[in-house]
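Engineer: here is my input; please provide its structure:
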Amino acid sequence: MKILIICNDSQVLKDLVLCLKIRYQNLEYTVSDNISDGIGLIETISPDIIFLDSCLCDAAAQNIIISIREFSDIPIIILNSIGEIGSKVQFLEDGADECVEKPINGIECQAVTNALLRRNLNLGFKTESTIPISNGLEVNFNRRELTLFGSPVHLTPIEFSLLAVLTRNSGQVLTYRILLEKVWGTEYSGDLNLLKKHIHNLRSKIEANPEYPKIIITERGLGYSLIRQF
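Structural biologist: As a prediction, this is how the structure comes out:
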């Protein structure tokens, strides 16, 4: 496993590497102690997971996760200080996959990392950079953008992540739990109201008639599936 750690706290770095080396014998890690160099390394080393210390996400770098999401879907785990609930919510809304509290609990960190790796391997993601959804409506994964006849359709980072998972697995029923864990993280796996709210918002932007959806279909009692329309 190859990881990128963006962190300038030597103790946090030591704890993280130690706990992951116990679980992953083939661990390869690259460290950056600043945001700008860290972003540059993403394309260079193509890590499986990015660990980002929240202490580096000050006001000057508050859009770091959004910036990464503009060109990469690599899972991001935020190393967050205990009690920073507001920051945690914002990180997840911006596109982070999980948050792990500092000081790092080895068992929790291993479990979160393994869950992210498992989810990304098991969802059968396709390699196309652009996938058409319906006549004129396309998802571009390289730019993290939805377009209608070439014009951008505004989506929040969460809405795009949700649409991306559904699109990459079009024709398959994805359960409520899988969607919640993939887009928000394992701790949100039971928050069905959160998922329904964002599905509603997404339908309002891509469906001709959101009240009678033809693209994002509800599989009652199971989850949702995306049906491409042509």
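Engineer: going forward, measure contacts and count neighbours with C-alpha atoms only.
Structural biologist: Fine.
Engineer: where along the chain do the strands fall?
Structural biologist: Here the chain has its strands, by DSSP state E, at 2-6, 28-32, 49-53, 76-81, 98-102, 130-134, 137-140, 145-148, 151-153, 174-175, 216-219, 223-226.
Engineer: to compare against the first, here's the next sequence to fold:
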Amino acid sequence: MTQVLVVEDDPQLVRALVINMQARQYGVDVAPDGATALRLAATRPPDVVIVDLGLPDMDGVDVIKALRGRNRAPILVLSARRASDEKVAALDAGADDYITKPFSMDELLARLRAAVRRTEDTPIAPDTTLVETTAFTIDLLAKKVMRGGHTVRLTPTEWHLLEILVTNPGRLVTQKRLLQEVWGVSQHSKTNYLRVYMAQLRRKLEADPSHPRYLVTEPGMGYRFEA
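Structural biologist: All right, here's what the predicted structure looks like:
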């Protein structure tokens, strides 16, 4: 059973989330504040986290940073904050998705399913298990990236994006396809997700992130991995 940690202080919303997720066979732990969330995550590591940013004891972004430091589980933000810079801050902190309130329960559940899929193992063809460049090496079977002799820590979303690109070397992967496969959405308005995560991947993998050698943008269309 997939275990979801819900970090939210609105009792009515928590009740609705718990009812809907338990009806779909998710296990649910609930934390009304950040301190409880971190304690629960340490004692029973979740498979997915849903977190509000406006918590009574600490900012949700700080909760995300603390969780990301110890757990690679996908983190979905559920917040009334709509400003672009606040969304980017949450994504930069390690969140995998951002859903604004009020929201559709069906959309939230679709995003939750997409987050769970990102953590599942995907069969890799035997001839594509290892991708080597002069700057880094990607072991697709072990889900591991090495650069300069050190392991590069990636979030589930960063890994999924990289995996799609490197298994399509030299080919344009459209924004629509990436949004659909990684987040389960295809809206053009979500392309800011791609920009944030591609920037993070470049900071971790490229020698000069502002002039990428391997993770190339095709303006207005998508991205390409150049081996």
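Engineer: tell me how they score on TM after superposing.
Structural biologist: Superposed pair, TM-score by TM-score structural alignment, normalised by the length of structure 2: 0.64. Supporting alignment: 211 aligned residues with a CA RMSD of 4.6 Å.
Engineer: could I get the strands of structure 1 as TSV with mean neighbour count?
Structural biologist: Shown next, in TSV, are the strands of structure 1 (neighbours: other CA atoms under 10 Å):
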stretch	mean neighbour count
strand 2-6	21
strand 28-32	15
strand 49-53	24
strand 76-81	23
strand 98-102	21
strand 130-134	17
strand 137-140	20
strand 145-148	19
strand 151-153	13
strand 174-175	17
strand 216-219	17
strand 223-226	21
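Engineer: ok, for the residue nearest in space to the middle of structure 2, nearest residue in space, not its chain neighbours?
Structural biologist: In structure 2, the residue lying closest to the centroid (CA atoms, centre = their mean) is residue 96, at 2.4 Å. Nearest non-adjacent residue to residue 96 of structure 2, counting by CA to CA, 6 or more residues apart in numbering: residue 75, 5.3 Å away.
Engineer: separation between the one you found and residue 158 of structure 2?
Structural biologist: Look at residue 75 of structure 2 and residue 158 of structure 2: by CA to CA, to the nearest Å, they are 12 Å apart.
Engineer: do residue 114 of structure 2 as well
Structural biologist: In this view, residue 114 of structure 2 and residue 158 of structure 2 are 14 Å apart by CA to CA.
Engineer: please name the nearest non-neighbouring residue to residue 208 of structure 2.
Structural biologist: Nearest residue to residue 208 of structure 2 in three dimensions, chain neighbours excluded: residue 202, at 7.9 Å (CA to CA, 6+ apart).
Engineer: could you do residue 165 of structure 2 as well?
Structural biologist: Once flanking residues are discounted, residue 165 of structure 2 sits nearest to residue 225: 5.5 Å by CA to CA, 6+ apart.
Engineer: now swap in residue 135 of structure 2 and tell me
Structural biologist: Nearest residue to residue 135 of structure 2, sequence neighbours excluded (CA to CA, 6+ apart): residue 147, at 6.4 Å.
Engineer: quick one: contacts for the one you found?
Structural biologist: By CA atoms under 8 Å, 6 or more residues apart in numbering, the contact set of residue 147 of structure 2 is 135-137, 205.
Engineer: try residue 36 of structure 2
Structural biologist: Neighbour list for residue 36 of structure 2: empty [criterion: CA under 8 Å, 6+ apart].
Engineer: go on, residue 210 of structure 1?
Structural biologist: Counting by CA under 8 Å, 6+ apart, residue 210 of structure 1 touches 200, 203-204.
Engineer: let's see that with 7 Å instead.
Structural biologist: By CA atoms under 7 Å, 6 or more residues apart in numbering, the contact list for residue 210 of structure 1 reads 203-204.
Engineer: follow-up on the earlier one: quick one, which of the strands of structure 1 is nearest to residue 192 of structure 1?
Structural biologist: strand 223-226 (9.8 Å; CA to CA).
Engineer: that closest one vs structure 2, average offset?
Structural biologist: For strand 223-226 of structure 1, the mean distance to aligned residues of structure 2 following superposition is 4.7 Å (mean CA distance after the TM-score superposition for structure 1).
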